[in-house]
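S.K.: no sequence for this one, just the structure:
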């Protein structure tokens, strides 16, 4: 039997196995130590039969309806639409990049990546959010937060490119000075924008980074780790 627990620190609600009854442990979200109640300490509320299905009035009609959690399920049509959209974006970027549309055009690069990042952020949230959330982000709230998240990711991506161009050399240890702080900041942006776990925010930013790297190559801008060859000041030979 599962035991219902509410964290006194962050007010997160979750259930634990009855084998942890009477023990204490850290909250998985904020790490506050929680005392798990014993089995005999649990409060069990026995609702009247008339309210088990939402409550009935004098006439016998239901006056209240139970709250049902709405889950979004990915149908084959939705999956095919997503895959098709990804292929269209990739092929279009590849064709435009082949003719040099994105080369030396910072604003076009930023707008193109932003158009892709907003729906990608919303879609990744659906996979990474806590499935126990009773009120997941939906509709306008989801798209507003996806846009905010995309804006943060684009700023980090611009900063990452600038750091690579100015600080990263052929020595591998220089990457260790750039990648960890950028990914930590990206995880924090995802965590704040969608109110998901920090680890989920890290995966969310990693998903964006993968998209950005692939589209950068498709746009004809090369791989992010391909460093430019420095020009020699004098002719050789």
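M.R.: Okay, I see it. Predicted model, so just to flag it, every value in this text is computed and none were measured.
S.K.: From here on, just use CA atoms for contacts and neighbour counts.
M.R.: Will do.
S.K.: I figured residue 196 hits residue 187, correct?
M.R.: No - using C-alpha atoms under 8 Å, residue 196 makes no contact with residue 187, being 9.8 Å away.
S.K.: When these two are compared, which one has more neighbours?
M.R.: residue 187 (24 against 20; other C-alpha atoms under 10 Å).
S.K.: which residues are in contact with the helix or strand where the more buried one lies?
M.R.: Using DSSP states H and E, residue 187 sits within helix 179-194. Here helix 179-194 makes contact (C-alpha atoms under 8 Å, 6 or more residues apart in numbering) with 125, 137, 145-146, 148-149, 152-153, 156, 160, 196-206.
S.K.: what's the angle from the next helix or strand after it to helix 179-194?
M.R.: On the C-terminal side of helix 179-194, the closest following helix or strand by DSSP H and E is helix 198-218. Calculated by axes from the mean of the first three to the mean of the last three C-alpha atoms, to 10 degrees, helix 198-218 forms an angle of 110 degrees with helix 179-194.
S.K.: Okay, one more to line up with it:
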């Protein structure tokens, strides 16, 4: 029989024969003296007793909880692709129809509002914590609508800063200050509405910005 020993100085673990029980000797690693415990002093860890329901043979009848996985259905994937294609096509034709005339700010704002909820839902599906129970159905769309509304408001805030304070001229120097502030606000919005962690919330808002900026480019509008 062997005795399990842990050196109190270097925490090295090793085994010695029971004939050395109770004796003092040097640690094989750090060479400091250690006391070999008696064989009856070893700690034995027993598995916890299963107190749940059991069948006639004494086997537990309880089953472990299984986390429900949400998989996108083929119909849902096709629908999302169709919405994306229709949105891109509508944006393209809108930009061509307006010609040299700028697109109405009200129309741009309406587009930002309409795009918010579906982008928020799609981003939530990618960035949510998969260890937690997800939002579904009505509660998810309600939270996504609020989140998308805040995202659209942030575009309105940017438009106000651009037109009211910067006279329509936005330089990269301005974006160094405005961009992080908007990303921080968007991250807080996703954190509060969809319960994403803050970093994922910032990425979530970044996805919305990326998509809306791409649509602005397709429509012939300035990216910022």
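M.R.: Structure received. Just so it is clear, the structure is predicted and the values come from calculations on it, not from any experiment.
S.K.: TM-score for these two?
M.R.: For this chain pair, the superposition-based TM-score is 0.67 by TM-score structural alignment, normalised by the length of structure 2; 173 aligned residues with a C-alpha RMSD of 2.9 Å.
S.K.: hang on, the earlier thing: how much does the helix holding residue 187 of structure 1 stray from structure 2?
M.R.: Following the fit onto structure 2, the mean deviation recorded for helix 179-194 of structure 1 is 0.7 Å by mean C-alpha distance after the TM-score superposition for structure 1.
S.K.: so where in structure 2 does that helix end up aligned?
M.R.: Per TM-score structural alignment, the counterpart of helix 179-194 of structure 1 in structure 2 is residues 179-194.
S.K.: Tell me the spatial nearest neighbour of residue 17 of structure 1, not counting adjacent residues.
M.R.: Excluding its sequence neighbours, the residue lying closest to residue 17 of structure 1 (C-alpha to C-alpha, 6 or more residues apart in numbering) is residue 2, at 4.8 Å.
S.K.: measure that neighbour to residue 77 of structure 1 for me?
M.R.: Using C-alpha to C-alpha, to the nearest Å, residue 2 of structure 1 is found at 36 Å from residue 77 of structure 1.
S.K.: Compare neighbour counts for the two and give me the winner.
M.R.: A count of neighbours by other C-alpha under 10 Å puts residue 2 above the other of residue 2 of structure 1 and residue 77, at 13 against 9.
S.K.: what ranges do the strands span in structure 2?
M.R.: 2-6, 13-17, 24-26, 33-35 (DSSP state E).
S.K.: Please check which part of structure 1 the third one corresponds to in the alignment.
M.R.: Which is strand 24-26 of structure 2. By TM-score structural alignment, strand 24-26 of structure 2 lines up with nothing in structure 1.
S.K.: residues in contact with the residue nearest the centre of structure 1?
M.R.: Nearest to the geometric centre of structure 1 sits residue 204, at 3.5 Å (C-alpha atoms, centre = their mean). Residue 204 of structure 1 makes contacts with 121, 124-125, 128, 187, 190, as judged by C-alpha under 8 Å, 6+ apart.
S.K.: now the helices: where do they sit in structure 2?
M.R.: For structure 2, applying DSSP state H gives helices covering 74-98, 105-127, 137-160, 172-194, 198-218.
S.K.: Including distance to residue 68 of structure 2, could those go into a markdown table?
M.R.: Shown next, in a markdown table, are the helices of structure 2 (distance: least, C-alpha to C-alpha, whole Å):
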| stretch | distance to residue 68 of structure 2 |
| --- | --- |
| helix 74-98 | 18 |
| helix 105-127 | 14 |
| helix 137-160 | 15 |
| helix 172-194 | 19 |
| helix 198-218 | 22 |
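S.K.: Ok, which of these comes nearest residue 53 of structure 2?
M.R.: helix 137-160 (35.2 Å; C-alpha to C-alpha).
S.K.: List the superposition-based mean deviation of the closest one with respect to structure 1.
M.R.: Per aligned residue, helix 137-160 of structure 2 averages 0.8 Å (mean C-alpha distance after the TM-score superposition for structure 1).
S.K.: I would like the range of structure 1 that aligns with that helix, please.
M.R.: Taking TM-score structural alignment, helix 137-160 of structure 2 hits residues 139-162 over in structure 1.
S.K.: Which residues belonging to that stretch are considered buried?
M.R.: 142-143, 145-154, 156-157, 160 (16 or more other C-alpha atoms under 10 Å).
S.K.: Pick out whichever of those sits closest to residue 81 of structure 1.
M.R.: Scanning those for proximity to residue 81 of structure 1, where the rule is C-alpha to C-alpha, the winner is residue 143, at 18.5 Å.
S.K.: Neighbours of the closest residue in space to that closest one that isn't next to it in sequence, how many?
M.R.: Distances taken as C-alpha to C-alpha, 6+ apart put residue 122 closest to residue 143 of structure 1, at 6.8 Å, once the chain neighbours are dropped. Counted by other C-alpha under 10 Å, the residues lying close to residue 122 of structure 1 total 22.
S.K.: what does residue 72 of structure 2 give?
M.R.: 9.
S.K.: So what does residue 89 of structure 1 match up with in structure 2?
M.R.: Aligned partner of residue 89 of structure 1 by TM-score structural alignment: residue 87.
S.K.: Okay, its match and residue 212 of structure 2: tell me how far apart.
M.R.: Distance from residue 87 of structure 2 to residue 212 of structure 2, by C-alpha to C-alpha: 11 Å.
S.K.: Which one's more surrounded, those two?
M.R.: Taking neighbours as other C-alpha under 10 Å, residue 87 of structure 2 and residue 212 compare with residue 212 leading, 19 against 14.
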